[in-house]
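Undergrad: structure here, sequence nowhere to be found:
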């Protein structure tokens, strides 16, 4: 028998080496977060709009004529920016927190850990995906409330700064909650005892200066108050609190929460156990 020539050695492909920022992996994870909420648009887009319209019905239509203008601003115009911001906050938080918590329960958390993605790329994709959902829902809510309230754009920079800043803050907070929570009850605690009280006690439907002490002073320590107040300033041109303090607080929380999320991914907090 003739000697059979040896088959050529099969060399397995080397792992892809990413120099610098892994844009391909980052964009893939970001698009995954976008498509995740886009596929269930009735739940993630339509439902928040219906909720906002119900609030408008209760707080504006039902008290039409009974609620006096606030600083010369019609009550509907005063309330509408708060409702838009409330949807931005709630939906940005829900996107990142539910994504990580569901991945834990479905045993898919390894899908985030095994690809060649750095903590910066992972945190950036989750946070921007959450912020995108918050901004999209806020924009749709804005269009939905226009028939009920006139919303002139007085300071576009304030609308963009506080709107995007709020979406990022709650996106980072959702990442932290999603990594910390071990069951859905834990997430419900964060939502019902932190997010919801801070939202409703932030001056969404009223002037905080009308509150009795010590609630009036306490409201000025609520970060959601500055987010809603600054966002509303972009529409009506009047702010209850300090815009400088609000801008500093927004930037500070974005930076602090971003570093906290990076630390949690770098250390594998509740990810590698």
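TA: That came through fine. Because the structure is predicted, anything quoted here is derived from the model rather than measured.
Undergrad: from here on, just use CA atoms for contacts and neighbour counts.
TA: OK.
Undergrad: all strands of the stretch 101-250 of the chain, in order?
TA: Taking DSSP state E, counting those that start in this stretch as the criterion, the stretch 101-250 of the chain contains no strands.
Undergrad: now the most centrally placed residue in the chain: how far from residue 48?
TA: Centroid-nearest residue in the chain, with CA atoms, centre = their mean: residue 92, separated by 2.3 Å. For residue 92, the distance to residue 48 (CA to CA, to the nearest Å) stands at 12 Å.
Undergrad: which secondary structure elements does the longest helix along the chain sit against?
TA: Using DSSP state H, we find that the single longest helix of the chain is helix 75-105. In terms of contacts (3 or more CA pairs under 8 Å, 6 or more residues apart in numbering; DSSP states H and E), helix 75-105 is packed against helix 23-38, helix 47-56, helix 119-145, helix 156-180, helix 223-236.
Undergrad: helices and strands around the longest one, which ones?
TA: Packing partners of helix 119-145 (3+ CA pairs under 8 Å, 6+ apart): helix 23-38, helix 47-56, helix 75-105, helix 156-180, helix 243-267.
Undergrad: could you give the angle of it to helix 23-38?
TA: On the basis of axes from the mean of the first three to the mean of the last three CA atoms, to 10 degrees, helix 119-145 is oriented at 30 degrees to helix 23-38.
Undergrad: and helix 119-145 with helix 243-267, angle?
TA: In terms of direction (the same axes, to 10 degrees), helix 119-145 departs from helix 243-267 by 140 degrees.
Undergrad: can you list the buried residues in helix 119-145?
TA: Residues of helix 119-145 classed as buried: 119-142, 144-145 (neighbour count, 16 or more other CA atoms under 10 Å).
Undergrad: could you do stretch 203-217 as well?
TA: The neighbour-count check on stretch 203-217 (16+ other CA under 10 Å) flags 203-206, 208 as buried.
Undergrad: tell me how far the ends of that stretch are from each other?
TA: Length of stretch 203-217, first residue to last, CA to CA: 12 Å.
Undergrad: report the distance from that stretch to the chain centre.
TA: Distance of stretch 203-217 from the chain centroid (CA atoms, centre = their mean, to the nearest Å) equals 25 Å.
Undergrad: circling back: of all the helices and strands packed on helix 119-145, which lies closest to residue 231?
TA: Checking those against residue 231 by CA to CA gives helix 156-180 as the closest, at 5.1 Å.
Undergrad: can you name every helix or strand that the closest one contacts?
TA: helix 75-105, helix 119-145, helix 184-190, helix 223-236, helix 243-267.
Undergrad: check it against this one:
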């Protein structure tokens, strides 16, 4: 037994499943405790976007990519909301813990860097998926929309929430104050999500904007969800999914390294 301990074998196995589940549950309980803000709020915001576009543009706007304008816009709004909420969940959790000085309570338990990453990411993914389900149900009931490719929809929601949840972890680790986090959200995340084809097709954009959009991974997330809901997209879904998986792998590797070294987390 002592020889096993010297070799670094943990008594609960190679993976601390209980620890990961507990951290994920804590992250889920944290946002569900204020569900009117974290789940109800995004639903209201998405509804306002759809209402405004419907009243201001919808009646006079023709079809986009062969579908009515509101059906084209709705999936983009859904994914944009998922992106913002997955990012907000992980970033706010770590940022608050750092500012309040209780991040040590998360670092002290026997959790490896990968297990910390999994726990935090699961919280962000669960919040993103929950928001997506709520908005999708509203779209079906109010707009009468269906889901053309449910598997593609699920895959892009999961990978999109994973990427943005990871980016939220990175941003919170590097930021030392709430205003720095607000700057990252306002000047990086929000512009990238708005300028990613949420409200328009690349067909109508000048060549420079098309090129910039194809560099933006959020474009493929939104375009993929649009394909999953209405069956049309600006780029092939397989290409978009490959980009999202690649982005998720890079982001998770960076997060793992930051947790492993304790950069700006450990005193």
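TA: Arrived safely, thanks for sending. Computed from a predicted model, the values in this text were never measured in an experiment.
Undergrad: including distance to residue 242 of structure 1, could the helices and strands packed on helix 75-105 of structure 1 go into TSV?
TA: Shown next, in TSV, are those (distance: least, CA to CA, whole Å):
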stretch	distance to residue 242 of structure 1
helix 23-38	34
helix 47-56	27
helix 119-145	24
helix 156-180	13
helix 223-236	8
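Undergrad: sorry, back to before: quick one: map the residue nearest to the centre of structure 1 onto structure 2.
TA: Counting by TM-score structural alignment, residue 92 of structure 1 corresponds to residue 86 in structure 2.
Undergrad: ok, residue 177 of structure 2 to residue 101 of structure 2 distance?
TA: To residue 101 of structure 2, residue 177 of structure 2 is 12 Å away according to CA to CA.
Undergrad: compute the distance between residue 39 of structure 1 and residue 53 of structure 1, please.
TA: Taking CA to CA, one finds residue 39 of structure 1 at 23 Å from residue 53 of structure 1.
Undergrad: of those two, who's got more company?
TA: Taking other CA atoms under 10 Å, residue 39 of structure 1 and residue 53 do not tie; residue 53 has more neighbours (19 against 10).
Undergrad: what's the match for that one in structure 2?
TA: With TM-score structural alignment as the criterion, residue 53 of structure 1 lines up with residue 47 in structure 2.
Undergrad: again, but for residue 255 of structure 1
TA: Aligning on TM-score structural alignment places residue 255 of structure 1 opposite residue 249 in structure 2.
Undergrad: can you give me the neighbour number for that match?
TA: By other CA under 10 Å, the residues close to residue 249 of structure 2 number 16.
Undergrad: state the distance from whatever residue of structure 2 lines up with residue 166 of structure 1 to residue 239 of structure 2.
TA: Aligned by TM-score structural alignment, residue 166 of structure 1 pairs with residue 160 of structure 2. Applying CA to CA, the value for residue 160 of structure 2 to residue 239 of structure 2 is 14 Å.
Undergrad: likewise residue 165 of structure 2?
TA: 21 Å.
Undergrad: what about the two, which has more around it?
TA: The neighbour count for residue 165 of structure 2 versus residue 239, taken as other CA under 10 Å, is higher for residue 165 (33 against 12).
Undergrad: which residues are in contact with the equivalent of residue 69 of structure 2 over in structure 1?
TA: Structural alignment (TM-score structural alignment) places residue 69 of structure 2 against residue 75 in structure 1. Taking CA atoms under 8 Å, 6 or more residues apart in numbering, we find residue 75 of structure 1 in contact with 60, 67-69.
Undergrad: in structure 2, which of these remain in contact?
TA: Retained contacts for these in structure 2, judged by both residues aligned by TM-score structural alignment, their matches' CA atoms under 8 Å, are 67-69.
Undergrad: what about residue 49 of structure 2, neighbour count?
TA: Counted by other CA under 10 Å, the residues lying close to residue 49 of structure 2 total 14.
Undergrad: need the contact list for it.
TA: Neighbours of residue 49 of structure 2 in contact, by CA under 8 Å, 6+ apart: residue 77.
Undergrad: gap between it and residue 161 of structure 2?
TA: Using CA to CA, one obtains 21 Å as the distance from residue 49 of structure 2 to residue 161 of structure 2.
Undergrad: how about residue 50 of structure 2?
TA: 22 Å.
Undergrad: those two: which is more packed in?
TA: Between residue 50 of structure 2 and residue 161, counted using other CA under 10 Å, the more crowded position is residue 161 (30 against 20).
Undergrad: ok, now which ones touch that one?
TA: Residues in contact with residue 161 of structure 2 (CA under 8 Å, 6+ apart) are 82-83, 86-87, 124-125, 128-129.
Undergrad: residue 23 of structure 2 and residue 259 of structure 2, how far apart?
TA: From residue 23 of structure 2 to residue 259 of structure 2 the distance is 15 Å (CA to CA).
Undergrad: can you check residue 58 of structure 2 too?
TA: 47 Å.
Undergrad: so between these two, which is more surrounded?
TA: Between residue 58 of structure 2 and residue 259, counted using other CA under 10 Å, residue 259 has the larger neighbour count: 23 against 17.
Undergrad: so what's whichever residue in structure 1 pairs up with the more buried one closest to, chain neighbours aside?
TA: In structure 1, the residue matched to residue 259 of structure 2 (TM-score structural alignment) is residue 265. Nearest residue to residue 265 of structure 1, sequence neighbours excluded (CA to CA, 6 or more residues apart in numbering): residue 119, at 5.5 Å.
Undergrad: you'd agree the one you found is up against residue 262?
TA: Yes: the criterion here is CA atoms under 8 Å, and residue 119 of structure 1 meets it with residue 262 at 5.8 Å.
Undergrad: quick one on the thing from earlier: just put the helices and strands packed on helix 156-180 of structure 1 in a markdown table and tack on distance to residue 213 of structure 1.
TA: Listed next are those as a markdown table, based on distance: least, CA to CA, whole Å:
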| stretch | distance to residue 213 of structure 1 |
| --- | --- |
| helix 75-105 | 23 |
| helix 119-145 | 32 |
| helix 184-190 | 26 |
| helix 223-236 | 16 |
| helix 243-267 | 21 |
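Undergrad: and of these, who's closest to residue 214 of structure 1?
TA: Closest to residue 214 of structure 1 of those, according to CA to CA: helix 223-236, at 15.4 Å.
Undergrad: post-alignment, the closest one versus structure 2, mean distance?
TA: When structure 2 is overlaid, helix 223-236 of structure 1 sits 0.8 Å from its aligned residues on average, using mean CA distance after the TM-score superposition for structure 1.
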